[in-house]
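Undergrad: Sequence first, then the predicted structure:
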Amino acid sequence: MPPQEAWEKTGEETELEPAIVGRKKEIIDQLIPLHTGAESVGKVSVVSIVGFAGIGKTKLARLICEDEQVKAHFGLQIWIYDVEFLNTTDMSSTYTDGGKGNLVVLDNLKTEILGDEMLSDLDKILMTSNGASAILITTRSKLVANNITVSLSNYRLRHETTRPDTVFTTFKPHVILGLNEEESLSLFWKVRGQSSSIIDMKKEMQRKMVMDCGGVPFLIIFKAIFVNNHCADLAVADLNKEEFLKELKVRYYDKLPSPQKFCFEFCSLFPQDHLIDVERLIHLLTAEGFQSDLENSTEDKFRQYFNDFVGMPIFKDMEEDECGAVRRCRMQPLMHDLARFVSDQIENVTVDPEGEKVTEGVLRASFDFSLDVSRGIPPSLFKKAKKLKAILFWKTQSLLPKDMKTGYSTCGQIFKSFKATLRMLDLHDMGIKTLPNSIGDMNNLRYLDLSLNSIEKLPNSITKLSNLQTLKLSQCYPLEELPKNIDELVNLKHLEIDGCLALTHMPRKLHKLECSLQTLSLFVISDGHHVGGLSELARLNNLRGHLEISHLESLNLSKADNCLNGKNDLQRLTLRWCHEDDYGKKEEEDDQKRLDFLEPPSTLRAIFVVGYKGKTLSNWFSSIACLVKLSLYDCTSCIFLPHLHELPNLRFLELLRLDKLEYIADQSNDSDRHNDKLQAAAVHFPSLEELTISDCPNLKRWWRKDKMEKDLPFFACLSKLNVNYCPELTCMPLFPGLDEELILVGSSVKPLLDSINHGHRKCYPFSKLKSMKIANIEDSRSPAKIWIEYFNSLEKLDIKEWKHLKSLPEGA
């Protein structure tokens, strides 16, 4: 049985913890809309349960579907375990049941982006119902959970559907984390069949043993069974770790496919509890040169293997981007021990300061200590490691004294000793100011990290590295230019130059990398005639990930091409202006024209606009249907924004330092009062989870025209609201369903009071809110005496300098 299936089976056989079962009512409330009847037709709630294999996602989904309220509301429940077998023929007869909507359960969903055929089938299931439908997803990945509605929305834009006005309300994923310490110990004791007296005597030893399992039920049960079968005494079990790892190897590692085994072993090079940068890991794996017979590119396959590991789980403490993709993480302690156990400890060496572990067979050298003027690379590495493929440093060097001469000589020694073998070289933060010309002799080098150094100029010889795939120069602040013949790096896929503040222009020949380049973190605009302009960017249509275009105030539109057209794999875009303080009306008009010109593909997920001085944003913003995050910073001339509420997948909105912003939504196109009433009943921003508005002193209301309090729409999914120093903002959508955080500083409390008084919900206003901070309030309004009565989930409350608040209610 594959390890994933074994872990899922554990989840089915293990009793759900009360905290997991407690999610049931909240999920049901999200699946079933507030309004029913004709008002609910065309409404689709999307709720996802996310957790690693074996945590109990499917069991929780079954509990929800067996609930009498769910059975009564939905006409049909359609369980789909594998979307690849989703097939519909006569949808109108198969999936219609009276006037009720359908509940579609996508169980154990693994596919990030569904194909058009699958989306068409799913769309028909949802649209042939006559009431509010819902999608319930169980998956191991937040990325998968977040992408399903983006895929559906994008599909409906490209194809005619039976109901083009369908509104998808996507709720924040319900993430089921690993068991806590108490739950882990309880499961361990239950499997061992221990009495309370034994538990008390051995508690500390068992606690350490169980916490190494990272809250994963599969590992806890496996360890408990091992202890029962092999050693009645826990002290013996602790000494018998090698035997335990041997059994875990047979149960887990030996059943992995060969490519995944290679990835797992490679992770042994990381120090224990190291925060792993996922893209760095994937680039290193690709540079290793592992060949597979799989159809997809090697890099994409490594990314898929990593996602599989996340769901099993191999990793913990995962940091995600706005789309749910894991960007950084740590290995589970027990899994790191297993990786070290199965890895070839001769080929993969964690180098000690004295170099005693280095042998002639070492291929990859990992350094878990920092270099300084008194401690360099051990001489044994240069003498013995004649086949060395990788030199990798993990520790930051920044806090230690640096010797520029030492950095230069170390580089020279590395280049001379390993010029024929080295594929991966990490020299980040070494205090390097100048690189030796001999770097051009490193014929097999594929990965080079020079970030966080003081390099002003790269040697021309670096362009001889024809096999180089990744070049990292991030935060090399003094770097003034890139090599003129950069096109000679014919295999370059990833060029990371974010934070190179002294960079003034891009090389003319950059566009010649159009077939290979996939990552370009920064493109600097220059108005000079002798350097590359936006035309260099226009042909780089394989770019993906994040791109920043800076110094847009220098963009000459008469000489510019549409540089973003065709970049459909790009995920995140930063548009940055760097105006002087004395900008005027002409600069405002020019910025508006430049922004109109920079229309990105509709598949973009995140946009960051910095320093823009136009009076409003371009209309194309409201057509980016897949947009998940929008951040506006220091756009000090903006008066209002385009129709952002039309973005069905927008989950994060940041409005920071918009000095002249007066309102957010322009209602000038509304046809009559009837439309206003329809909009009042609607959910506003159906997927918005986090809203931050800061330093907008002239922002008075959300809409150009005032709304009556009883007509205010509400945010259906908002979890976090942060309003700082917006003293005039008195009218906005209601937010009674906040469940994470509310911050009001130097702002009006009227929106809060409106949400308390008029927030019609299935539960009491703010009954799920965990954290609230209110400070520096000059507003003369004061809440009713029982205003905080229903805030019964608060874990943190911080109120200070609320001028007209006399006291908290009795018993609060």
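TA: That came in fine, so what should we check first?
Undergrad: going forward, measure contacts between C-alpha atoms and count neighbours the same way
TA: Fine.
Undergrad: Name the single longest helix found in the protein.
TA: Of all the elements of type helix in the chain, the one with the most residues (DSSP state H) is helix 142-158.
Undergrad: elements contacting whichever helix or strand comes after it?
TA: Scanning forward in sequence from helix 142-158, with DSSP states H and E defining helices and strands, the next element found is strand 167-170. Counting contacts by 3 or more CA pairs under 8 Å, 6 or more residues apart in numbering; DSSP states H and E, the secondary-structure elements packed against strand 167-170 are strand 43-50.
Undergrad: wait, doesn't L520 sit right on I549?
TA: No - counting by CA atoms under 8 Å, I549 is not a contact partner of L520; they are 9.9 Å apart.
Undergrad: More neighbours: which of these two?
TA: More neighbours sit around L520 than around the other of L520 and I549, counting by other CA atoms under 10 Å; the figures are 21 against 18.
Undergrad: And the closest residue to that one other than its chain neighbours, how far from N562?
TA: Using CA to CA, 6 or more residues apart in numbering and skipping residues adjacent in sequence, the residue nearest L520 is L495, 5.1 Å away. Distance of L495 to N562, given as CA to CA, to the nearest Å: 22 Å.
Undergrad: Spatially central residue in the protein, please.
TA: Within the chain, the residue whose C-alpha comes closest to the C-alpha centroid is D321; the distance, by CA atoms, centre = their mean, is 1.9 Å.
Undergrad: list the contacts for that one?
TA: For D321, the set of contacting residues under the criterion of CA atoms under 8 Å, 6 or more residues apart in numbering consists of R327.
Undergrad: and what of K71?
TA: Under the criterion of CA under 8 Å, 6+ apart, the contact list for K71 reads C65.
Undergrad: Which helix or strand contains it?
TA: Taking DSSP H and E as the definition, K71 sits inside helix 68-73.
Undergrad: this is the comparison structure:
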Amino acid sequence: MRKLAYDADALLDRVSLHLSNYCAEQSENNAAAAAAARQNQVFSMVLSSFKFDLPREISAMQKKLEELLREMESLNVIEKAKFDAAGKTVSTTSRSTASFVDDRNVVGRVRDKACLVHLLTGECDVDNFSVIPLVGMCGLGKTTLARLVFDDDTVSSSFGKKMWVSISTNFDAVRITKSIIECVTLSPCNLSDLYSLQKELRNLLRGVKFLLVLDDYWSEKHDDWDILCSPFRFGSKDSKIVVTTRSAKVSSIVSFSEAYRLKILSDDDCWEVIKQRAATGAEARASTVLESIGKQIATKCKGLPLVATALGNMLRRKCTEQEWSSVLETELWDLPHDKNVFPALLLSYLNLPPHLQKCFAYCSLFPKDHEFDVDELVLLWMAEGFIQPIGARRLEDLGSEYFNDLHSASLFERCGSTSNRIIYKMHDLIHDMARVVSRDACCRVKYSMLKHYPLFGNACHFSLLRDGIQPSARLQAYQKNERLRTFLVISNNITTGGVIDRQLFLYLQCLRVLDLSRLGLNDLPDSVDRLEYLRYLNLSENRMFRLPESMCKLVALQTLKLKNCSQLIELPQNTRNLSNLRHLELDTKGQLQCMPLGFGRLTSLQTLSTYVVGRKKGHGIEELKDMDCLRGSLCIKNIQYVSNATSAEEAKLGMKTCLNKLELQWIKLPAGSPLLNQRMSEQAQVLANLQPHGNVRDLVIQNYCGVIYPNWLSESWRKFTSIHLQGLKYCDSLPSLGQLPSLKSFAISDMPLLQYVDDRFYGTGNHVKFPSLESFQLHGMSMLIQWRNASNADMPCLNSFTIEDCPNLISCPTIFQTL
């Protein structure tokens, strides 16, 4: 079935690719001819390009699908007969939950218990009841902790009625309401319709202070919760509901309050859990050798008491070093069925919709402890075709929602952040589960083992892990593989002397994703044009001077990454033919000399990290005019080549509504240069016409060779949060910025003509100047003498002030001296 699905996907890709080529060819003609021809393009495709193969292929797929359906129906009949013969029925209940917990066996949850008891015995701020979501991934012990608190004497004495109901994956309001009633009455309930049940529950709870635990809640539908909780409002004030769930989305549905997130246990606590369930013999308990092995086994638990319990049960009555070492070497998914933790984990996967199951399983291509960047992962999912279009919404936005859903389901955990991104990781056990569910589709291999996988196995998605020890890499294939969609090389360190065999691309022509970053490649084989379905290509951190012109035939390409390719001096001449390109990442500090001719035709671009202005027509800044989809960060280099203010205005930066960072760079021109003298008089107007949209937050102006600042830089409605002025050698004053309400960071460096900072910098008016400024940096002000007329009421939020290389500065505001 999977192979048939991939064949169907490949066929659709072929149709889409040929249509794109057809449209690209027609766009070379005049608009009228193109419009007329486009009416018959599908018909032409089927009859000419495919030479009648398309109907035959569809018919063959349909026939194969019918055969598979007949086979599946036969298997269903056989399985049903087995169950009927055995007198069994298939249970819809996913798992049972604990009915009683001995607190002597609960390790590492003393603080958690105290916190929850405090929350349960406190008063409600609003309404008659409050909901406390208890959230965490599978195996953390949410149910155990909830039961521990439920049975606590202090909690029991605080409520008139206590009810415990297990929800599980199949939400049924009738069943749940009936269970709650039976917990209150301690007798069977014979009612069957929801209205009667809720009326009965409302009467039972009226005026009663109750505690209800809804264990293992899965439904992420607002309507389900609204229906279920309607009778709870009739209870007495300060009633409480505890909801245990793996989903942060569930938490946000059932409560406006912050969820209580359960943390993992320490390795020592896991070892305590293992000891409780392990060897019973005195010799085993006293053995220092077994204890040493046991502590190593505890690290495999990765903080999950469920795993510690399973491993402890497996060690029961095992008293020899060999037996314990065998457990240490056993993979978690190979544990005996009655001790295996994966059935419980698997519920998180099975509860996902099919499109999220694909996205989750795909993540097994990356090694454990991999730091996931959401934007990067979404681009890969998009290239693989995992993201289902919805109307006119951006695929990237839909992909971000996919990831948020996986994070909400506790399948990813946030582990930190940098200045421009949030870092996520997979818990090791979740990663193991991803490997289990993807083992037929995804293959991950270490480079040292590559010789054992000459055909990349039967995988559709393949990743090659390099630890950076090998000085060079030679990648090649020995036989054609029409199933492989993904080839990722994941390297910890940049290597040198990497080589790509030309045959590799000839054998792997169905690739959608190709990552060859950090391999130290000096060139890319021109056979890359055979990868006609390729949508994602990462060549970052390689040593190439140029890219092959044949690459411009990759019309399906959506993402091209060339970050930190510092020696790259030019892009292929026909880059404009990559009409589906959405993301082009370039090295902002590289040696790229200019953009190729007609670059402005790439109007689908959303990411363009760098645009290098050229001198000739067709290479200028005006090529940006129709790129209104640009978003994120844009660095425009070589602005000194902008010939006049009109060209700057034609770039239409004010129309780029989704840009949030703009960097404007001139190159340093030597004093007395004819070009400098020519440009100085007109650069002020050029900068004025490069006025960005009001959504830009971060602004960098570097080596500006004019002498006047534009008015837009000082407009009080601007949302600038960071401004950095560097190398403004011909300006003798600072712009007026005191009235910018959101400015948090301001840095100036290398302005040799600046002598005084005065009222002009603060601006006019009686309001507080720089109301949000937190950081101020001065660097390389060789002629700066004095800072005048500063008020102590200004810059009320300032907490960091840095001065470097300002040898002539004799005074500065007292506010800086108190920091």
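TA: Okay, I see it. Treat the numbers as computed from the prediction; the structure is a model and nothing was measured.
Undergrad: Kindly provide the TM-score of these chains.
TA: The TM-score (TM-score structural alignment, normalised by the length of the first structure) is 0.58; 556 aligned residues with a CA RMSD of 4.8 Å.
Undergrad: Which residue of the second structure is paired with the residue nearest to the centre of the first structure in the alignment?
TA: D321 of the first structure is assigned S419 in the second structure as its aligned equivalent, the criterion being TM-score structural alignment.
Undergrad: where's that match, which helix or strand?
TA: Under DSSP H and E, no helix or strand contains S419 of the second structure.
Undergrad: quick one: it and E384 of the second structure, what's the gap?
TA: S419 of the second structure sits 29 Å away from E384 of the second structure, going by CA to CA.
Undergrad: Repeat that for L728 of the second structure.
TA: Spatial separation of L728 of the second structure from E384 of the second structure under the definition CA to CA is 46 Å.
Undergrad: Look at these two and report which has more neighbours.
TA: The residue with more neighbours, out of L728 of the second structure and E384, is L728; 25 against 21, by other CA under 10 Å.
Undergrad: residue contacts, that one?
TA: Residues touching L728 of the second structure, when contacts are defined by CA under 8 Å, 6+ apart, comprise 702-705, 750-751.
Undergrad: rerun at 6 Å
TA: L728 of the second structure sits next to 703-704, 751 when contact means CA atoms under 6 Å, 6 or more residues apart in numbering.
Undergrad: residue in the first structure matching it?
TA: L728 of the second structure maps onto C635 in the first structure, with residues paired by TM-score structural alignment.
Undergrad: quick one, longest helix in the second structure?
TA: Across the second structure, the helix with the greatest residue count (assigned by DSSP H) is helix 53-86.
Undergrad: residues of that one that come out buried?
TA: Residues 54, 61 are the ones in helix 53-86 of the second structure that count as buried (16 or more other CA atoms under 10 Å).
Undergrad: Distance from the chain centre to it, please.
TA: Here the centre of mass of C-alpha atoms in helix 53-86 of the second structure, compared against the chain's by CA atoms, centre = their mean, to the nearest Å, lies 38 Å away.
Undergrad: next one: stretch 222-239 of the first structure
TA: For stretch 222-239 of the first structure, the distance from its own C-alpha centre to the chain's C-alpha centre is 39 Å (CA atoms, centre = their mean).
Undergrad: now stretch 573-593 of the first structure
TA: On the basis of CA atoms, centre = their mean, the separation between the geometric centre of stretch 573-593 of the first structure and that of its chain is 30 Å.
Undergrad: Flag every buried residue along that stretch.
TA: Within stretch 573-593 of the first structure, the residues that qualify as buried are 573-577, 587-588, 590-592, counting by 16+ other CA under 10 Å.
Undergrad: After alignment, which residue of the first structure pairs with T610 of the second structure?
TA: T610 of the second structure maps onto L522 of the first structure when the alignment is built from TM-score structural alignment.
Undergrad: Just to confirm, what's the three-state secondary structure of the residue of the first structure positioned farthest from its centre?
TA: In terms of distance from the mean C-alpha position of the first structure, S197 ranks first, at 45.4 Å (CA atoms, centre = their mean). In terms of secondary structure, S197 of the first structure is helix; the call rests on DSSP: H, G, I helix; E, B strand; the rest coil.
Undergrad: Quick check: it vs A224 of the first structure, distance?
TA: Distance check for S197 of the first structure against A224 of the first structure: by CA to CA, it reads 17 Å.
Undergrad: Also T410 of the first structure?
TA: When CA to CA is the yardstick, T410 of the first structure and A224 of the first structure sit 49 Å from each other.
Undergrad: Compare neighbour counts for the two and give me the winner.
TA: Set side by side, T410 of the first structure and A224 show more neighbours around A224, with 20 against 17, by other CA under 10 Å.
Undergrad: just to confirm, which helix or strand has that one in it?
TA: A224 of the first structure is part of helix 217-230, with elements assigned from DSSP H and E.
Undergrad: That helix: what's the following helix or strand?
TA: Following helix 217-230 of the first structure in sequence order, the next helix or strand is helix 234-239 (DSSP H and E).
Undergrad: And the aligned partner of Q272 of the first structure in the second structure, how far from A441 of the second structure?
TA: Applying TM-score structural alignment, one finds that Q272 of the first structure aligns to K368 in the second structure. When CA to CA is the yardstick, K368 of the second structure and A441 of the second structure sit 18 Å from each other.
Undergrad: quick one, what contacts D515 of the second structure?
TA: For D515 of the second structure, the contact set (CA under 6 Å, 6+ apart) comprises 488-489, 537-538.
Undergrad: Let's have these in TSV, adding distance to R70 of the second structure and secondary structure.
TA: Formatted as TSV, the entries for those read as follows, by distance: CA to CA, whole Å; DSSP: H, G, I helix; E, B strand; the rest coil:
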residue	distance to R70 of the second structure	secondary structure
L488	37	strand
V489	41	strand
L537	41	strand
N538	43	strand
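Undergrad: and which of those residues is nearest to S742 of the second structure?
TA: When these are compared for distance to S742 of the second structure (CA to CA), N538 wins out at 36.5 Å.
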